[in-house]
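Novice: coordinates only, sequence not included:
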């Protein structure tokens, strides 16, 4: 079973419980992505008919959803992005710092994503700036940092 099929199977198995548990607070963009992934390459997106130039046979294929979050549709783009990022990586030492959010705030953040993410990035940037300025934990002539938002938990 391919990784894409595994992810689709996970969605089929756990989305009903997820929707039941968080239904009222799920942003519409998340619902659209869930629906797209669950119906990708099914008759939910229609069929493509094409005739083979060599054998003359008619072939049928399910259309993909095209959603940017869908691993079946966007896997190649993700790989291309990763290759570009690896080429951009500066030589030298680096490390990752992770800022986590207490579970008690998850519902508030889910319902106010734009504001809460902005606050989280501002707070983490300020914390990193202070660490760099003190020079105790991070040293170098050109120390810097960038932030990446991961919205999934470790239980995946």
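Specialist: That came through, no problem. Bear in mind that the values here come from a model prediction, so they are computed numbers and not experimental data.
Novice: going forward, measure contacts and count neighbours with C-alpha atoms only.
Specialist: Noted.
Novice: from the chain's centre, how far out does the helix or strand where residue 16 lies sit?
Specialist: Secondary-structure assignment from DSSP states H and E places residue 16 in helix 3-22. Distance of helix 3-22 from the chain centroid (C-alpha atoms, centre = their mean, to the nearest Å) equals 15 Å.
Novice: what's the answer for stretch 131-139, then?
Specialist: Distance, centroid of stretch 131-139 to centroid of chain: 31 Å (C-alpha atoms, centre = their mean).
Novice: first vs last residue of it, how far apart are they?
Specialist: End-to-end distance of stretch 131-139: 9 Å, with C-alpha to C-alpha, to the nearest Å as the criterion.
Novice: counting contacts, what elements does the helix holding residue 16 pack onto?
Specialist: With contacts defined as 3 or more C-alpha pairs under 8 Å, 6 or more residues apart in numbering; DSSP states H and E, helix 3-22 has these neighbours: helix 28-39.
Novice: Show me what counts as buried in the helix it packs on.
Specialist: Within helix 28-39, the residues that count as buried by 16 or more other C-alpha atoms under 10 Å are 33-39.
Novice: And it, what does it pack against?
Specialist: So helix 28-39, by 3+ C-alpha pairs under 8 Å, 6+ apart, packs with helix 3-22.
Novice: returning to what we had before: which positions within the helix holding residue 16 qualify as buried?
Specialist: Buried residues in helix 3-22, counted by 16+ other C-alpha under 10 Å: 7-8, 11.
Novice: outside of that helix, which residues touch it?
Specialist: 26, 34, 37-38, 71-72 (C-alpha atoms under 8 Å, 6 or more residues apart in numbering).
Novice: Got another one to weigh against that:
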């Protein structure tokens, strides 16, 4: 994919003196400045040399910020995550389950993000675990991988969890048991939605108590809550590929930005209520930065979590045994990552031979490299 003409970093750079005006806290400000400096001289850099004897070309690169909210730093992490999850796959049906919070909770999510998002994780897993333990539906111990997203296409606040759930579980005898639907569906979504709403509101009452008026809790019962559940069409490897798009995705990719003219940001949006119809939305720089900041997670918050038989402990002990009994799905051969391939000859690998701080390459860098390579450049 070619490099985009416009980036989130360009918007941040031209507003660098006023970023604090559009953020709710200092952590958001620090994050925006890190994104602004990503792959610029401000973070220093390194000099790479191709190890192909027919090439030996030098390449100067600036360092990445490696921030999880940065549009330019997620590709390699995503591929590594996909490969790690594929190693844990079983030859069974998998389901994509989405738990969505209503808009009535948006204001609370802004002021108490850790409380709301932690409760969302806990409630979602509790529902999957308890429905699975119920003999009416399965009668076994289940697993889940959950990924938090907080945005909609227009950068509005829209907290929801994307989950991978195997279509079965472990019985008390230690044997695998498929769901009673024969892989057609996981659990009844209407029942899951009702329980999801009741448990989440109960959790809020426990955490917040009388700090919120009774009318607030009553408003949460006015509408149905959304739980989406669908079996993947092409098997377990495809659901990991599909959710791999979500794991290290951020609120907006640079490729969606179409122009940055007259202090405005114009970017592509999809309206899923109208079958994914595309349109272009224009926001002022200030509004764009404000909305982007809504999706900067609290410091240290874990947005990808593993539960039950897919947790770290069971992946080391139980999953290998299940793979022996149930088998592993056939996976397409992976193309090796090319992020360290020489862009000139396409054959050699890049080897870092020198680094430099934010002020730029050190004096005499050329002589240092010639000495390292034992040849002139």
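Specialist: Received the coordinates, thanks. From a predicted model like this one, the values you see are computed outputs, not experimental measurements.
Novice: Could I get the TM-score for this pair?
Specialist: Overlay of the two chains. TM-score (TM-score structural alignment, normalised by the length of the first structure): 0.66; 149 aligned residues with a C-alpha RMSD of 3.9 Å.
Novice: Go through the buried residues of helix 28-39 of the first structure and name the one nearest residue 147 of the first structure.
Specialist: Comparing those against residue 147 of the first structure with C-alpha to C-alpha places residue 33 closest, at 23.7 Å.
Novice: Hmm, the closest one is touching residue 71, no?
Specialist: No - if you go by C-alpha atoms under 8 Å, residue 33 of the first structure and residue 71 don't touch, sitting 10.8 Å apart.
Novice: and the residue nearest to residue 308 of the second structure when sequence neighbours are not counted, how many neighbours?
Specialist: Once flanking residues are discounted, residue 308 of the second structure sits nearest to residue 143: 4.2 Å by C-alpha to C-alpha, 6 or more residues apart in numbering. Per other C-alpha atoms under 10 Å, the neighbour tally for residue 143 of the second structure reads 22.
Novice: quick check: longest helix of the first structure.
Specialist: Ranked by residue count and defined by DSSP state H, the top helix of the first structure is helix 113-134.
Novice: That helix - contacts with which helices or strands?
Specialist: Applying 3+ C-alpha pairs under 8 Å, 6+ apart, one finds that helix 113-134 of the first structure contacts no other helix or strand.
Novice: which parts of it are buried?
Specialist: Within helix 113-134 of the first structure, the residues that count as buried by 16+ other C-alpha under 10 Å are 120-121, 124, 128, 132.
Novice: quick check, nearest of those residues to residue 138 of the first structure?
Specialist: Using C-alpha to C-alpha, residue 132 comes nearest to residue 138 of the first structure of the buried residues of helix 113-134 of the first structure, at 5.4 Å.
Novice: Wait, the closest one touches residue 143, no?
Specialist: Yes - between residue 132 of the first structure and residue 143 a contact is recorded at 7.0 Å, counting by C-alpha under 8 Å.
Novice: Per the alignment, name the residue of the second structure opposite residue 107 of the first structure.
Specialist: Taking TM-score structural alignment for the superposition, residue 107 of the first structure sits opposite residue 107 in the second structure.
Novice: what's the spacing between its match and residue 157 of the second structure?
Specialist: The gap separating residue 107 of the second structure from residue 157 of the second structure is 9 Å, by C-alpha to C-alpha.
Novice: out of the two, which sits in the more crowded spot?
Specialist: The residue with more neighbours, out of residue 107 of the second structure and residue 157, is residue 157; 22 against 11, by other C-alpha under 10 Å.
Novice: corresponding residue for that one in the first structure?
Specialist: Counting by TM-score structural alignment, residue 157 of the second structure lines up with no residue in the first structure.
Novice: give the contact list for the residue nearest the centre of the first structure.
Specialist: For the first structure, the residue nearest the mean C-alpha position is residue 69 (6.3 Å; C-alpha atoms, centre = their mean). Residue 69 of the first structure makes contact with 33, 37, according to C-alpha under 8 Å, 6+ apart.
Novice: Same check on residue 236 of the second structure?
Specialist: Residue 236 of the second structure makes contact with 89-94, 329 under the criterion C-alpha under 8 Å, 6+ apart.
Novice: Of those residues - the most surrounded one?
Specialist: Across the contacts of residue 236 of the second structure, neighbour numbers were computed from other C-alpha under 10 Å; residue 94 holds the maximum, 27 neighbours.
Novice: and the spatially closest residue to that one that is not a sequence neighbour, what is it in contact with?
Specialist: Spatial nearest neighbour of residue 94 of the second structure, excluding adjacent residues (C-alpha to C-alpha, 6+ apart): residue 166 at 4.3 Å. Counting by C-alpha under 8 Å, 6+ apart, residue 166 of the second structure makes contact with 92-95, 142-144.
Novice: ok and the helix holding residue 16 of the first structure relative to helix 28-39, angle-wise?
Specialist: If you take axes from the mean of the first three to the mean of the last three C-alpha atoms, to 10 degrees, helix 3-22 of the first structure sits at 140 degrees to helix 28-39.
Novice: how far away is the aligned partner of residue 7 of the second structure in the first structure from residue 37 of the first structure?
Specialist: Residue correspondence to the first structure (TM-score structural alignment): residue 7 of the second structure is matched to residue 9. Residue 9 of the first structure sits 10 Å away from residue 37 of the first structure, going by C-alpha to C-alpha.
Novice: tell me which element residue 74 of the first structure is part of?
Specialist: helix 71-88.
Novice: which of the residues in the very next helix or strand once past that helix are buried?
Specialist: Per DSSP H and E, the first helix or strand lying C-terminal to helix 71-88 of the first structure is helix 106-111. For helix 106-111 of the first structure, burial by neighbour count (16+ other C-alpha under 10 Å) applies to 109-110.
Novice: Stretch 312-323 of the second structure too?
Specialist: Neighbour-count burial for stretch 312-323 of the second structure, counted by 16+ other C-alpha under 10 Å, picks out 315, 319-320, 322-323.
Novice: Go through these and flag which are in helices.
Specialist: 315, 319-320, 322-323.
Novice: surely residue 133 of the second structure meets residue 126?
Specialist: No - with contact defined as C-alpha under 8 Å, residue 133 of the second structure does not count as touching residue 126 (10.4 Å).
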